[in-house]
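Q: quick one: sequence and predicted model below, then my questions.
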Amino acid sequence: MNNELKTIPLLPLRGLLVYPSMVLHLDVGREKSVQALEKVMVDDHQIFLSTQKEVGIEEPTEEDIYEVGTIATVKQMLKLPNGTIRVLVEGLQRAKIERYTDKEEYYEVDVQLVDEREEAMAEEIALMRAVLDAFEQYIKISKKVTAETFATVADIEEPGRLADIVASHLSLKIRQKQEILQTFDAKERLEKLLDILNNEKEVLGLEKKIGQRVKRSMEKTQKEYYLREQMKAIQKELGEKEGKTEEVSTLKDQIDESNMPENVREAALKELDRYEKIPQTSAESSVIRNYIDWLLQLPWSKETEDNLDIDHAEKILNEDHYGLEKVKERVLEYLAVQQLTKSLKGPILCLVGPPGVGKTSLAKSISRAVGREFVRISLGGVRDEAEIRGHRRTYVGAMPGRIMQGMKKAGTINPVFLLDEIDKMSNDFRGDPSAALLEVLDPQQNNTFSDHYIEEQYDLSKVMFITTANTMTTIPEPLLDRMEVIRIAGYTEIEKLHIAKQYLVPRQREDHGLQKGQFQIRDEAIVEVIRHYTREAGVRNLERQIATLCRKAAKVLVSGEKKKVVLTDKAIEEYLGKPKFKYGEAETEDQVGTATGLAYTTAGGDTLSIEVSIYPGKGKLILTGKLGDVMKESAQAAFSYIRSRANELKVDPEFLEKNDIHIHVPEGATPKDGPSAGITIATALVSALTGKAVRKEVGMTGEITLRGRVLPIGGLKEKSLSAHRSGLTKIIMPKDNEKDLDDIPESVRKDLTFVPVSHLDEVLKHALVGEKK
């Protein structure tokens, strides 16, 4: 280190570093730097070059500039059109800043010069050779330095100068270059440079490997692209248009546009990738293609907006159906709650009632009222679980289940979905479809419904499910628990008349090409058809009879016999033949040993005549009429009760030892079973044993215990309608069923007298008449 101080202008460098013996062009633009240059050009052309620690600093202070720099000579200076100055400098000698002397117009510093030793020691010579060998290998790997440069460097004999020239040709960070610059000892500088060169060689070797790998990958990609283009050209020549590549591209676009959930989208893209790689002739190719098609065709987010106008919905429901107040009220309640919450899960309604009362058509009306898509599937006879949940894709010809097929058909995630005839499902060794339906119809879990074919979870929570059934007895209890049951009992005579006038006659008239002026049917004629040509809870047979009348009227009009057909009650027999049913089946006189019971069947309510005959024998109880186990037990219970109360009922206690008793229910070919015939059988037995007649106008329903208590029954409304149809005027019913009287239409209730009873003694009091015969 030289003790001599030299005062010299300072030029701070940004992103550059100049070593001694190094020649470099610089562009200078900062005002202080320009003034420093102008000063040195006037004096001895020498300037001190030191590098800034941070490139981004515009006005550097003492702390921002490295202390060690290089004294350089300005060889040339040229002013450029953009205002900057280009200078050519040559590094002369290292120096270290001792202090800053002036900082106004330009930076000026006092620097201490650093002397270099020219002769090389033996250890330094060895280090120089090692550095030159490493530098040569570096040049071969990097190819950033020419061979001529190496030849120039190889001739340098001074160790310090060699280190500086080699460092100036390396691609190092400013911090590393500065570290070499401020290492004053030549030997130490060569050692640092050797470490840097060895490290650079390793890095360059790795870069080369990575580059080769990338090149191979690029070559492979280019090769694939070239082959694909060739394949496209061949396919075009063969008339196969764009082939599989175009198809895959189209499918990918469709997947991106389908608004699938992210997990479904990933599954679809994964399958699409497999599809692209599998040859078109492979059997699996069509399986994957079908699967992707299903994922694309299922609605994942498309939703119809509910029409929540209650008045509009009520108008449509009343237009399409007469009566059925409970169901209509339930739909309107749902819409009202939707208006308030906007997020209610779809209800699951189960419409239970006899055939022909309008369950299926009511579901269509509901979908029209709320403005949703409608889809219907019939479950009658379904006995395979895969019908609901689909087959796994490993099977040949696998398909999704009925639920997913219905959703695809609907095209939205919130349709009205009708599951028709849910009570007629069966099961076998292939599984129980009713158990599979539990997941569909459970509001707590149907938001993650899983179909075996689709595999991904599907949200059914926004679907409004409606199921229909003729009877609840064959619906499994767990399934029934998930549904809200609404009973549709059947129609009264007055309701059937209104339905015929408003819906059936106009529809059949239009279907048969008749004008209103050509064919008319009077009200009394419709009543005649209802009473004597149909016996049903619904109106299906009534519509068939009206269709028959329309056909016959059409024949009359076409043949020219008449220009207008107006049907009255007198003309019905001429068109439909003799009456098929006797209206008012009640007995014409009081009978001994015969009682009229009321039954609830899948076709609605019906009357049941129970006859008891007693004749000499050995005490046998004979039951006929194709009775089920429950009715047989009711007969046994009634028989036991009468034996235990023989004295009170004034029956001969020894009647059993001397007689056989035969209980018969007419229409023996029809199976009959149910828990509501107990009091009817007991009344008929008591009548036969005491000789007292049963009132002809009385119908009865109720189960009996061994102590004579009358138990409640179901289907009171249906039974009351059948009693009304049959012409009965008094109904004996269990006292516990008084709450069900509100469900019975007013038009029926005013014609019937209901007698609530809690014990068989009360039944006999109201049912039996007359003295012993």
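A: All right, it came through fine.
Q: use CA for all of it now, contacts and neighbours both
A: OK.
Q: ok, the closest residue to D629 other than its chain neighbours to K315 distance?
A: In space, and not counting its chain neighbours, D629 is closest to D673: 7.0 Å by Cα to Cα, 6 or more residues apart in numbering. According to Cα to Cα, to the nearest Å, D673 stands 41 Å off from K315.
Q: swap in G691?
A: According to Cα to Cα, G691 and K315 sit 58 Å apart.
Q: same check, this time on R643
A: Distance, R643 to K315, by Cα to Cα: 60 Å.
Q: just the helices in the stretch 601-750 of the chain please.
A: 629-644, 655-658, 678-690, 716-726, 746-749 (DSSP state H, counting those that start in this stretch).
Q: out of those, which comes closest to T221?
A: helix 716-726 (77.5 Å; Cα to Cα).
Q: now for the closest one, which elements pack on it?
A: Using 3 or more Cα pairs under 8 Å, 6 or more residues apart in numbering; DSSP states H and E, the elements in contact with helix 716-726 are strand 594-601, strand 604-616, helix 746-749.
Q: recalculate using a threshold of 10 Å.
A: Applying 3 or more Cα pairs under 10 Å, 6 or more residues apart in numbering; DSSP states H and E, we find helix 716-726 packed against helix 493-499, helix 523-532, strand 594-601, strand 604-616, strand 698-700, strand 730-734, helix 746-749.
Q: as TSV, those with mean neighbour count would be great.
A: Below are the helices and strands packed on helix 716-726 laid out as TSV (neighbours: other Cα atoms under 10 Å):
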stretch	mean neighbour count
helix 493-499	18
helix 523-532	19
strand 594-601	26
strand 604-616	20
strand 698-700	28
strand 730-734	25
helix 746-749	14
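Q: in a markdown table: those, plus distance to A163.
A: Shown next, in a markdown table, are the helices and strands packed on helix 716-726 (distance: least, Cα to Cα, whole Å):
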| stretch | distance to A163 |
| --- | --- |
| helix 493-499 | 111 |
| helix 523-532 | 119 |
| strand 594-601 | 110 |
| strand 604-616 | 110 |
| strand 698-700 | 122 |
| strand 730-734 | 117 |
| helix 746-749 | 116 |
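Q: after the helix or strand hosting A163, which helix or strand is next?
A: Per DSSP states H and E: A163 is located in helix 159-168. Where DSSP H and E defines the elements, the next helix or strand beyond helix 159-168 is helix 174-181.
Q: another structure for you, compare them:
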Amino acid sequence: MKSEERVLPLLPLRGLIVYPNMVLHLDVGREKSVKALEQAMVDDNLILLASQCEVHIEDPKPDDIYKMGTIARVRQMLKLPNGTIRVLVEGLYRAKILEYVRQDDFFQARVEQIVIEEKTDLHLEALMRSVLDHFEQYLRLSKKVSPETYSAVSDIDEPGRLADVITSHLPLKIADKQKILETIDIKERLETLLQIMNNEREVLELERKISQRVKKQMEKTQKEYYLREQMKAIQRELGEKEGRIGEVEELRNQLKELDAPDYVKEKVEKEIDRLEKIPTTSAEGGVIRTYVEWLLNLPWRKETVDDLDLKKAEQILDEDHYGLEKAKERVLEYLAVQKMVKRLKGPILCFVGPPGVGKTSLARSIARALGRKFVRVSLGGVRDEAEIRGHRRTYVGALPGRIIQGMRTAGTINPVFLLDEIDKMSMDFRGDPSSALLEVLDPEQNNSFSDHYIEIPYDLSKVMFITTANAMHNIPRPLLDRMEVLYISGYTELEKENIARQYLIPKQREEHGLAEDQLRINADAIRKIIREYTREAGVRNLERTIGTLCRKAARELVSGKKKKTVITARNLSRYLGSERYRYGRAEEEDQIGAATGLAWTETGGDTLNIEVSVLPGKGQLTLTGKLGDVMKESAQAAFSYIRSRAKELDIEPDFHEKHDIHIHVPEGAIPKDGPSAGITMATALVSALTRIPVSREVAMTGEITLRGRVLPIGGLKEKALAAHRAGITHVIIPQENKKDLEDIPKSVRRDLTFSLVRHMDEVLKLALVGKNSDEQNQS
């Protein structure tokens, strides 16, 4: 035996001992261990591997580490994705720690390297054979070591190495393995191993005797269980009730834990009894099981506790959405009343507004503010009544309706339930789904909602239903009567700027992996995007355009062209191309035979240009531009009004006999309908016949009668926003719409002049250049 002193970095091992001549992988994660490895790689790739006395110690001290270890050579190092380092080490020599040289960043110790010269004599040969025999017996008793290990071990000639290798394969305690490592003398090491293996073999034999004794001394209950299992096996062989007993037991256990009314439990119990009696070969068994599982998985009484903190709710709603004051106010009112009475039937709110104004996301914010679960069901394209009420169980593949499915998804009886796109439902020979919704959305009836599949009354009275629609006129009247309608109109330019700055830009930056200092979009650039690259009531296209800028900026950063991207109004076209819209669609000069109207569509307000051409002819009236029946009738009414007032308007009384009239509304591919373009058509007609131009600054909306009266219209707020976006400064509206001016944002009212009119004569005085008088009725 030779010894030599040297200083080496030390790597403490947990639950593992490395012997000389062993090659294995280690995963190293502790900071001290990593630094010790790094030091070893800097030196000569040698490191001392010593095991900890206690595995659970995370930061060991010298007293926690065994004094005897193994000097190993580091063969390979590989960094893993989780931060740890996988190391391939080869054990070389035993070594004893004499003293610790360093303990701060990593352990470094002065060690005594022990080199053992292995010589074989007859005594050692006998010990080796005895160890191999005992190892073979151990393998036969234990299933923890593979039999192939014996053939690999039996080829080893060196007695010391044989002891080390066999010890490494045995599932021993760390203390026993350390004992073998610390035994320097080879004879003593083999004898110690023989003693350990004898003890292990005796334990294994004792375990086998105990298991045999337990089998013989099986108690009565165990025998019954054994016989029951045999009976199940026999039934499986006969094809009778295969697995049915286990299914029934599982369902009965779920029934015991079910929190539901007694009539529900009785129904489930009855169906489980039916399931137990039905043969396995019957298809009805699967139907009953599915039905029982639906009843067991539905929430019958479980509900979340409402968070009735008004300040917190208001803060959440303001965090998620800018504006939408009426909708937020309604939610806070509901919370206040709930706090007062403790029990209030769930309100049925209907958010009506153009796409992209935040109807769906507002419903999700309401759920977050209340602390309730959120469920969304889209009704777009639904035309089967069974989608709402469910299928009857007699049909193959029957399922509950979307309402019950949503309740199962929510897991509580008081979620916020969003019925999206309620105006997009239709009907056919399979029924009318909107009629099926009447019971769902009626607070007086939905406490006992009946689904065709469930067949048991289900309480929906605690659900807060919210519906969304783009247009109210598409919702059936009886259904609309059960809901409280909240209009969410389009956003003003100022509101869009705030939404972009506070919500859309931070959101898109985060989604595209950009830091705040890597992309900056100036206020003038945001304004230009709103005016010249998007034209919408909501902010969906605005968000899309901001996403495009984020992608462009990300490409510049990754390619190394720039470290920071700043978007301004000047360089915006370089990223987005040419402007798509001309800001301010008002005419640049007064036009003859052309008037600007205001329309209200499902996508918000818009301007409507109406052109009239007078041609030589025989009094034919031609209407083009894909107009609906109501709009055509408005044109006929305007034409008849002008004929009846031709003398007062300085028009030839027989103009209709000498001229053809052609009324055209541009964008002919888009369907247009509604009565509110009546006064616009009449104005354009008078302008074309009298050759007096219409003021470019004026837009108008109102229905006309044969006597020239101006009737009220709907959607004034949306139309006013459209006029504001288009750069109009003067809007003519019916007198009866005065009450709707309060809904228009102050920033829009400040830039627009509204003139209230009762008769067509007033419209002409205001709209035709040179016809203006001092008797304008303005507000």
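A: The structure has been received and is ready for your questions. Owing to the predicted nature of the structure, the values given are computational and were not obtained by experimental measurement.
Q: before we move on, back to that, more neighbours: G691 and K315 of the first structure, which one.
A: G691 (19 against 11; other Cα atoms under 10 Å).
Q: right, and that one touches D652 too?
A: No: using Cα atoms under 10 Å, G691 of the first structure makes no contact with D652, being 11.6 Å away.
Q: buried set for stretch 299-313 of the first structure?
A: 299-300, 306, 308, 310, 313 (16 or more other Cα atoms under 10 Å).
Q: from those, which land in strands?
A: Within those, no residue falls in strands by DSSP state E.
Q: in JSON lines, list these along with distance to M700 of the first structure.
A: Listed next are those as JSON lines, based on distance: Cα to Cα, whole Å:
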{"residue": "P299", "distance to M700 of the first structure": "54"}
{"residue": "W300", "distance to M700 of the first structure": "55"}
{"residue": "D306", "distance to M700 of the first structure": "47"}
{"residue": "L308", "distance to M700 of the first structure": "45"}
{"residue": "I310", "distance to M700 of the first structure": "42"}
{"residue": "A313", "distance to M700 of the first structure": "40"}
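Q: and which of these is nearest N199 of the first structure?
A: Of these, the one sitting nearest to N199 of the first structure (Cα to Cα) turns out to be W300, at 57.1 Å.
Q: just to revisit the earlier point, for I174 of the first structure, which of the helices and strands packed on helix 716-726 of the first structure is the nearest?
A: helix 493-499 (97.5 Å).
Q: and that closest one against the second structure, how far off on average?
A: Superposing on the second structure and averaging over aligned pairs (mean Cα distance after the TM-score superposition for the first structure), helix 493-499 of the first structure comes out at 0.4 Å.
Q: so which elements touch the helix or strand just after that helix?
A: As assigned by DSSP H and E, the chain's next helix or strand after helix 493-499 of the first structure is helix 505-511. Packing partners of helix 505-511 of the first structure (3+ Cα pairs under 10 Å, 6+ apart): strand 519-521, helix 540-559.
Q: give me the mean deviation of the last one from the second structure.
A: So that's helix 540-559 of the first structure. Looks like 0.6 Å for helix 540-559 of the first structure (mean Cα distance after the TM-score superposition for the first structure).
Q: could you point out which element follows that helix?
A: For helix 540-559 of the first structure, the succeeding helix or strand toward the C-terminus, using DSSP H and E, is strand 565-567.
Q: elements contacting that next one?
A: strand 519-521, helix 523-532, helix 540-559.
Q: nearest to I744 of the first structure, out of these?
A: For these, the distance to I744 of the first structure is smallest for helix 523-532, at 19.5 Å, taking Cα to Cα.
Q: what's the local residue count around S634 of the second structure?
A: 25.
Q: isn't it up against V710?
A: No: using Cα under 10 Å as the test, S634 of the second structure is too far from V710 to be in contact (11.7 Å).
Q: give me the common contacts of these two.
A: 676, 678-679, 703-704 (Cα atoms under 10 Å, 6 or more residues apart in numbering).
Q: relative to R102 of the second structure, which of these is nearest.
A: Once Cα to Cα is applied, the member of the shared contacts of S634 and V710 of the second structure that ends up nearest R102 of the second structure is S676, at 90.0 Å.
Q: residues touching the closest one, list them.
A: 597-600, 630-631, 634, 700-704, 710-714, 733-734.
Q: residue contacts, the closest residue to D517 of the second structure other than its chain neighbours?
A: Distances taken as Cα to Cα, 6+ apart place K564 nearest to D517 of the second structure, at 6.9 Å, with adjacent residues excluded. For K564 of the second structure, the contacting residues are 515-520, 553-554, 556-557, by Cα under 10 Å, 6+ apart.
Q: got it, and P299 of the second structure?
A: Neighbours of P299 of the second structure in contact, by Cα under 10 Å, 6+ apart: 258-260, 404, 407-414, 458-459.
Q: now do 8 Å
A: 260, 407-408, 411-413 (Cα atoms under 8 Å, 6 or more residues apart in numbering).
Q: can you list which of those residues carry over to the first structure?
A: Counting by both residues aligned by TM-score structural alignment, their matches' Cα atoms under 8 Å, these that remain in contact in the first structure are 407-408, 411-413.
Q: tell me, how many neighbours does the nearest residue to Y641 of the first structure once chain neighbours are set aside end up with?
A: Once flanking residues are discounted, Y641 of the first structure sits nearest to L706: 5.2 Å by Cα to Cα, 6+ apart. The tally of other residues near L706 of the first structure (other Cα under 10 Å) stands at 15.
Q: same check, this time on A677 of the first structure
A: A677 of the first structure has 27 nearby residues by other Cα under 10 Å.
Q: ok, it touching G699?
A: No: counting by Cα atoms under 8 Å, A677 of the first structure sits too far from G699 to count as a contact (11.0 Å).
Q: list of residues touching the helix or strand encompassing A36 of the second structure?
A: Assessed by DSSP H and E, A36 of the second structure sits inside helix 31-42. With contacts defined as Cα under 8 Å, 6+ apart, helix 31-42 of the second structure is touched by 8-12, 28, 46-47, 74, 85, 105-108.
Q: so which bits of it are buried?
A: Buried residues in helix 31-42 of the second structure, counted by 16+ other Cα under 10 Å: 32-37, 39-41.
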